[in-house]
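>>> Let me see the structure of the following:
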Amino acid sequence: MTTSTFDSYRPPEPPRRKRRREGPRPASRPGAGGGDGSREMSMVDDVKFSSYYGRPIVKAPPWKHEIGLYFVLGGIAGGSALLGFGAQLAGLRKLRRNSRLTALGAAGAGALALIADLGRPERFLNMFRTFKVTSPMSLGSWLLGGFSALAAIPALSELVRMTHGFILPKPLRRSGRRVLEATENVAGAGSALLAAPLAVYTAVLINDTANPVWNASRKHLPYVFASSASLASAGVAMITTSKRQTLPARILGGIGVVGDVVSMHVMKDAMHPAEREPLETGEPGKMLKFAEILAVAGGVGSIFAGRSRLVAVASGVCLVGASALTRFGVLDAGLESVHDPRHVIEPQKARLAARRAAGITDDSITTV
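Modelled structure (predicted):
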């Protein structure tokens, strides 16, 4: 028997069975061995999607759940500022007050969550060193800063009214109240103008990556985040405000429920099955499914929330929970998708086949 240097690559053979010496030889069954070659050992392993050295093809961002909390609070802040401006125009004082305070509180808490994720506070300040129109992160930092500055004026004005001016230093009580009363409506309108960009810029931020789930949802995820912001802000208003003044919040919540459910299904239908899979399986899939149930329950409850304070609070909790689970579910689905190379490779091969089928064979993508 001859040997070569390549024999070391041959996998070990299983031990052979001893032949039966007595009795006739049984007839070979189809597929159980014999002359059909079924007993031959395969020299090639089953094909599995993998990457070099077992590393992910796309690197996952080092984000923790502080970023998910920042996403949720940003939606609450933006939606509340818009709701507060509507209450300002409608003359609903309690709803205006609660929405203004919620907008500033959520923006401040969101900034703290972002700083906690960055690790060091100076990193947050370094984001304001430059302004790049082409960078969603740079634009988002300036957007958060401008929104917080504008939302602080009407919120401070509401606090001054609640405390009859005692939160201001005594020499500035008269002049400070006059300045706040003169600027609060303009600042409220400015924060409302920045409300929608603040609520959805995080969707644009994660869409601007190579992550298979986030990149594939770039056309529809901003609509999902806008709807979830409507859910969250309406829910907080229904929890904190008496039922007599929650009609605008209940209307906003109902619109948000329809937008959230429809946009989520449209987004999934537009994605490749391998890209959609992380949104429908595992913990992210459970969160998004439960978020849809809570959104529908909160939307139905908001119809009857004007009759019962208990129903209003329960519906508000459902809407806030649905918004939070939606954003956490999308975030976790993207983080999970990079662990399986199939989520990257299969959509790429499908796009390549579609371009070749369309007759596009002269570009850098389809040329082999």
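
>>> contacts, neighbours, all on C-alpha from now
OK.

>>> All the helices of this protein, in order from the start?
In the chain, the segments counted as helices under DSSP state H are 65-90, 93-118, 121-126, 136-162, 173-193, 195-207, 212-216, 221-240, 247-269, 273-280, 282-303, 309-337, 342-357.

>>> among these, which is nearest Y53?
Proximity of the helices of the chain to Y53 was assessed by Cα to Cα; the nearest stretch is helix 342-357, lying at 15.6 Å.

>>> sorry, back to before: just say which of the helices of the chain is most tucked in.
The densest packing among the helices of the chain, expressed as mean neighbour count by mean count of other Cα atoms under 10 Å, is seen in helix 221-240 with a mean of 28.

>>> now the angle from that helix to helix 309-337?
With axes from the mean of the first three to the mean of the last three Cα atoms, to 10 degrees as the basis, helix 221-240 and helix 309-337 are set at 150 degrees to each other.

>>> to the chain's geometric centre, what's the distance from helix 221-240?
Centroid separation between helix 221-240 and its chain, computed with Cα atoms, centre = their mean, to the nearest Å, is 13 Å.

>>> Quick one: the helices of the chain as CSV, columns for distance to S42 too.
Converted to CSV, the helices of the chain look like this (distance: least, Cα to Cα, whole Å):
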stretch, distance to S42
helix 65-90, 46
helix 93-118, 50
helix 121-126, 55
helix 136-162, 51
helix 173-193, 66
helix 195-207, 43
helix 212-216, 34
helix 221-240, 46
helix 247-269, 39
helix 273-280, 29
helix 282-303, 34
helix 309-337, 32
helix 342-357, 24
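
>>> Which among the ones you listed is found nearest to P11?
Distances from P11 to each of the helices of the chain were compared using Cα to Cα; the minimum, 27.0 Å, belongs to helix 342-357.

>>> Now show me the structure for the sequence below, then we'll compare the two:
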Amino acid sequence: MTYKRVWQSPKRGGRSASDESAESYYGVAPIHKPHWKWLIIAYFYLGGISGLSYVIAEIAEVAGGAQNRAITRAGRYISFGTLLPCPVLLVFDLGRPERFLNMLRVFKLRSPMSVGTWVLVVFSGFCTWAALVQAAQDELLNWFGAWTYAIKAVPARWVGVMGAPFGFLLGGYTGVLLAATAVPLWTRNALLMGPLFLASSASNSTAALTLALSLSKAPHRAVARLERLEVFSLVTELGLLSLNRKRLGSTIGRPLSAGSTGRLYRFGVHGVGIIAPLVLTAVPMMTG
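Predicted coordinates for the structure are as follows:
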């Protein structure tokens, strides 16, 4: 393969080799663009909601009470509903289904992708079982006959607790996966990426649960508890993002302050994604 020296092209206005090499290696980008697009972005988003919705649901199950029971019910269904597209998104991104199966042949503890694949598989089992238990409790599986009684006989609380760590991992491992790449924006703050994605997953999950409970006319105390958790998650996410931006510096962090990516980061991530929902949730709590 040969590369054309872009600085030699007359369309570049006679730029020198030194000018061109300041931005690239003679027209060749120093970092390859990621091959994945919206499929993986959607997986990050839905997987985070699924993992943390499950965790919140099982914490509410252990805590007990009528208000928490509504949180458990909504969390199990939301977790299962957002989990369903995740394997499909990964398979479509890989191009061929057998590639996903090939990743299950081995388990590499030092590979975030290998760990994440197995986390998704194991969590899928716990999440599906929790949804079945909830459906059986809601008498939606009566047509299963004896299977319904068998599902109800299993101690759902302890099975749910065993699956909670995998929900946490699903919500945060994607940040660790990005930190293991060669992109300076991600590797510079490798230790912050996991907690940042976990906080983002928590804020998205609590927002989804709050919306679901509000539409179903759940007890006000249950909604209020979720709103407090949402505010805490948003504040944590905002703090981690600010720390991440500060540690990047002006050179590595330039994409987050310039161009279309910078505008998306400021107005999309910070403005619409964090500050707006934080104000809309926190202000009524303080004034009401």
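
>>> Let me see the TM-score of these two.
In this superposition the chains share a TM-score of 0.83, using TM-score structural alignment, normalised by the length of structure 2; 264 aligned residues with a Cα RMSD of 2.5 Å.

>>> re earlier: for the helices of structure 1, which one sits closest to K48 of structure 1?
Of all the helices of structure 1, it is helix 342-357 that lies closest to K48 of structure 1, at 8.9 Å by Cα to Cα.

>>> Can you give me the stretch of structure 2 that the closest one aligns onto?
Following TM-score structural alignment, the aligned partner range for helix 342-357 of structure 1 in structure 2 is empty.

>>> so how far is that helix off the chain centroid?
Centre to centre, stretch against its chain (Cα atoms, centre = their mean), the figure for helix 342-357 of structure 1 is 25 Å.

>>> tell me, stretch 74-83 of structure 2 lands on which residues of structure 1?
The alignment of stretch 74-83 of structure 2 onto structure 1 (TM-score structural alignment) covers residues 98-107.

>>> so how far is that stretch off the chain centroid?
Stretch 98-107 of structure 1 has its C-alpha centroid displaced from the chain centroid by 21 Å (Cα atoms, centre = their mean).

>>> Stretch 116-134 of structure 2 too?
Shown here is stretch 116-134 of structure 2, whose average C-alpha point lies 16 Å from the average C-alpha point of the whole chain (Cα atoms, centre = their mean).

>>> What are the contacting residues of it?
Stretch 116-134 of structure 2 is contacted by residues 54, 73, 76-77, 79-80, 83, 103-104, 107, 151-152, 156, 159-160, 163, 166-167, 169-170, 173-174 when judged by Cα atoms under 8 Å, 6 or more residues apart in numbering.

>>> Then stretch 280-292 of structure 1?
Residues outside stretch 280-292 of structure 1 that contact it (Cα under 8 Å, 6+ apart) are 261, 278-279, 321-323, 325-326, 328-330, 332-333.

>>> Just give the number of residues close to S24 of structure 2.
Per other Cα atoms under 10 Å, the neighbour tally for S24 of structure 2 reads 14.

>>> can I assume it is in contact with P30?
Yes: between S24 of structure 2 and P30 there is a contact under Cα atoms under 8 Å: 5.9 Å.

>>> Need the residues touching each of the two.
Common contact partners of S24 of structure 2 and P30 (Cα under 8 Å, 6+ apart): none.

>>> D45 of structure 1: which of the helices of structure 1 is closest?
Comparison of the helices of structure 1 against D45 of structure 1 by Cα to Cα identifies helix 342-357 as nearest, at 17.5 Å.

>>> got the angle for that closest one vs helix 273-280?
Relative orientation of helix 342-357 of structure 1 versus helix 273-280 (the same axes, to 10 degrees): 150 degrees.

>>> Tell me roughly how far the match of stretch 74-83 of structure 2 lies from structure 2 on average.
Taking mean Cα distance after the TM-score superposition for structure 1, the mean distance separating stretch 98-107 of structure 1 from the aligned residues in structure 2 is 1.3 Å.

>>> any residues touching that stretch, and which ones?
In this structure, residues lying in contact with stretch 98-107 of structure 1 by Cα under 8 Å, 6+ apart are 73-74, 76-81, 83-84, 144, 148, 151-152, 154-155, 158, 237, 240-241.

>>> ok, now stretch 75-94 of structure 1?
Contacts of stretch 75-94 of structure 1 from elsewhere in the structure, counted by Cα under 8 Å, 6+ apart, are 95-100, 102-107, 151, 185, 188-189, 191-200, 225-226, 228-230, 232-234, 237, 241-242, 245, 248-249.

>>> rerun at 6 Å
Taking contacts as Cα atoms under 6 Å, 6 or more residues apart in numbering, the residues outside stretch 75-94 of structure 1 that touch it are 96, 99-100, 103, 106-107, 192, 195, 198-199, 229-230, 232-233.

>>> again with stretch 94-112 of structure 2
For stretch 94-112 of structure 2, contacts defined as Cα under 6 Å, 6+ apart pick out V91, S114, L177.

>>> okay, these in JSON lines with distance to V62 of structure 2 next?
Listed next are the contacts of stretch 94-112 of structure 2 as JSON lines, based on distance: Cα to Cα, whole Å:
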{"residue": "V91", "distance to V62 of structure 2": "35"}
{"residue": "S114", "distance to V62 of structure 2": "31"}
{"residue": "L177", "distance to V62 of structure 2": "31"}
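
>>> Point to the residue nearest the middle of structure 2.
If you average the C-alpha coordinates of structure 2 and look for the closest C-alpha using Cα atoms, centre = their mean, you land on G48, 3.0 Å from that point.
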